[in-house]
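Trainee: Please find the sequence and the predicted model below.
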Amino acid sequence: MTSPNDLDVNVVAGNLDASGLRVGIVAARFNEAIVERLVDGAVAALVRHGASASDLTVAWVPGAFEVPVVLRRMAAEGGYDALVALGCVVRGSTPHFDYVAGGVATGVAAVAGEHGMPVAFGVLTTDTWEQAVERAGGKLGNKGAEAAISAVETAQVLRQL
């Protein structure tokens, strides 16, 4: 199989250098014990990859459903190179989970599409509390950190285009 590099194709690939990037994080307070860990992971990952703490903004909202409206405002007002959505929705015994999880996912994707900027999705949608713990710094890593790094890499790709 021929690789793009063998064909002299222009390849654009992001790097993980967050220095100089302004990143906005919108975090849902509902299930705060989990979301705080996601925020801590995201901030630590950004700083570890060169971001200045003064270039990071964390905005707290009541729940995951409110995340997209604040992301939209941050994107519209400019000044951010990337945004990160963080939250935790745990399935219950009613269809409420489906509405919240679907609404936040659709809303986050819409902000990225409307504004042409990276908006990383770090909203956990789990069946159990234990699954959320595993993804917020437990044995499956920290999805907040992963979302932040994804936002950085995508922002770097956009800078190169």
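Mentor: Structure's in. What do you need?
Trainee: switch to C-alpha atoms for all contacts and neighbour counts from now on
Mentor: Noted.
Trainee: top helix in this structure by residue count?
Mentor: helix 96-115 (DSSP state H).
Trainee: Show me what that one is packed up against.
Mentor: helix 67-77, strand 82-90, strand 119-126 (3 or more CA pairs under 8 Å, 6 or more residues apart in numbering; DSSP states H and E).
Trainee: Quick one: those as TSV, columns for mean neighbour count too.
Mentor: Putting those into TSV (neighbours: other CA atoms under 10 Å) gives the following:
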stretch	mean neighbour count
helix 67-77	19
strand 82-90	27
strand 119-126	24
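Trainee: Using CSV, please lay out the ones you listed together with distance to Gly102.
Mentor: Rendered in CSV, the data for the helices and strands packed on helix 96-115 read as follows (distance: least, CA to CA, whole Å):
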stretch, distance to Gly102
helix 67-77, 12
strand 82-90, 10
strand 119-126, 10
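Trainee: One more to weigh against that first structure:
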Amino acid sequence: MATQLKNLSDFSHTTIPNGSAFKIAIAVAEWNAEITGSLYNGALQTLINNGVLAENILSVAVPGSFELTSAADILLQKHKDLDAVICLGCVIQGETRHFDFICDAVAQGVTQVSVKYSKPVIFGVLTTNDQQQAIDRAGGKHGNKGDEAAITALKMAELVATI
């Protein structure tokens, strides 16, 4: 469903697992820091509000969204006890095709890392046409994609744990 028709922070339609047994990493891009900082704060607070202990949340910053894939790979390689990695970033359409290449590379990379380690790697990257759309999805009128990414991480970690 299109974001304009749904609040990214509304989870009234689903059951959210308790995260007290999980260890989750968050990789956040520094590019578009105003937006990614809001995404990070949303994800962090959502994890804590759903039982993940602060000491079981590992956070790392990377220069931009492109680097999220390698950060996820490094995190899962170095920290075998992680249950999920959340990748948070923001790529805003510009005048060149750079946007297309970055968005595609990050989406493909996140998927590849998830499959490589058989662990959830969550795509929490905003890919918007303009700054206002990013603001609206990073705690604005459409909720916070960081919240959504954290809930997705919890649900997928629970899925892995129960299969």
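Mentor: That came through, no problem. Since this is a predicted model, take the numbers as computed values, not measurements.
Trainee: So for Ala27 of the first structure, which of the helices and strands packed on helix 96-115 of the first structure sits nearest?
Mentor: strand 82-90 (4.7 Å; CA to CA).
Trainee: What helices and strands are in contact with the closest one?
Mentor: Counting by 3+ CA pairs under 8 Å, 6+ apart, strand 82-90 of the first structure packs on strand 23-28, helix 32-48, helix 67-77, helix 96-115, strand 119-126, helix 129-135, helix 143-160.
Trainee: In the second structure, what stretch matches that strand?
Mentor: Mapping strand 82-90 of the first structure onto the second structure (TM-score structural alignment) gives residues 84-92.
Trainee: Can you classify Ile59 of the second structure by secondary structure?
Mentor: Not quite, residue 59 of the second structure is Ser, not Ile. Under DSSP: H, G, I helix; E, B strand; the rest coil, the three-state class of Ser59 of the second structure is strand.
Trainee: now it, nearest residue through space, not along the chain?
Mentor: The shortest distance from Ser59 of the second structure to any non-neighbouring residue, by CA to CA, 6 or more residues apart in numbering, is to Ile26 (4.7 Å).
Trainee: Tell me, how many residues neighbour the one you found?
Mentor: For Ile26 of the second structure, the neighbour count with other CA atoms under 10 Å is 27.
Trainee: That one reaches Cys87, doesn't it?
Mentor: Yes - the pair formed by Ile26 of the second structure and Cys87 meets the contact definition of CA atoms under 8 Å, at 6.1 Å.
Trainee: Give me the distance between the most far-flung residue of the second structure relative to its centre and Ala29 of the second structure.
Mentor: The outermost residue of the second structure relative to its centre, with distances by CA atoms, centre = their mean, is Glu95 at 25.8 Å. Computed as CA to CA, to the nearest Å, the Glu95 of the second structure to Ala29 of the second structure distance reads 21 Å.
Trainee: Setting aside sequence neighbours, what's the nearest residue to the equivalent of Val43 of the first structure over in the second structure?
Mentor: Mapped onto the second structure by TM-score structural alignment, Val43 of the first structure lines up with Leu44. Leaving aside its chain neighbours, Leu44 of the second structure sits nearest to Ala150 (7.5 Å; criterion: CA to CA, 6+ apart).
Trainee: Map that neighbour across to the first structure for me.
Mentor: Using TM-score structural alignment, Ala150 of the second structure sits opposite Ala148 in the first structure.
Trainee: pretty sure that match contacts Val123?
Mentor: No - judged on CA under 8 Å, Ala148 of the first structure makes no contact with Val123 at a distance of 11.7 Å.
Trainee: Touching both of those two, which residues are there?
Mentor: Taking CA atoms under 8 Å, 6 or more residues apart in numbering as the contact rule, Ala148 of the first structure and Val123 have no neighbour in common.
Trainee: Gly109 of the second structure: neighbour count?
Mentor: 21.
Trainee: Relative to Leu126 of the second structure, how far out is it?
Mentor: Distance from Gly109 of the second structure to Leu126 of the second structure, by CA to CA: 15 Å.
Trainee: before we move on, what about Ser70 of the second structure?
Mentor: 18 Å.
Trainee: and what of Ala25 of the second structure?
Mentor: Taken as CA to CA, the span from Ala25 of the second structure to Leu126 of the second structure is 18 Å.
Trainee: Then Thr111 of the second structure?
Mentor: 16 Å.
Trainee: In contact with the nearest residue to Ile35 of the second structure once chain neighbours are set aside, which residues?
Mentor: Nearest residue to Ile35 of the second structure, sequence neighbours excluded (CA to CA, 6+ apart): Ala138, at 6.0 Å. By CA under 8 Å, 6+ apart, Ala138 of the second structure lies in contact with 35-36, 38-39, 144-146.
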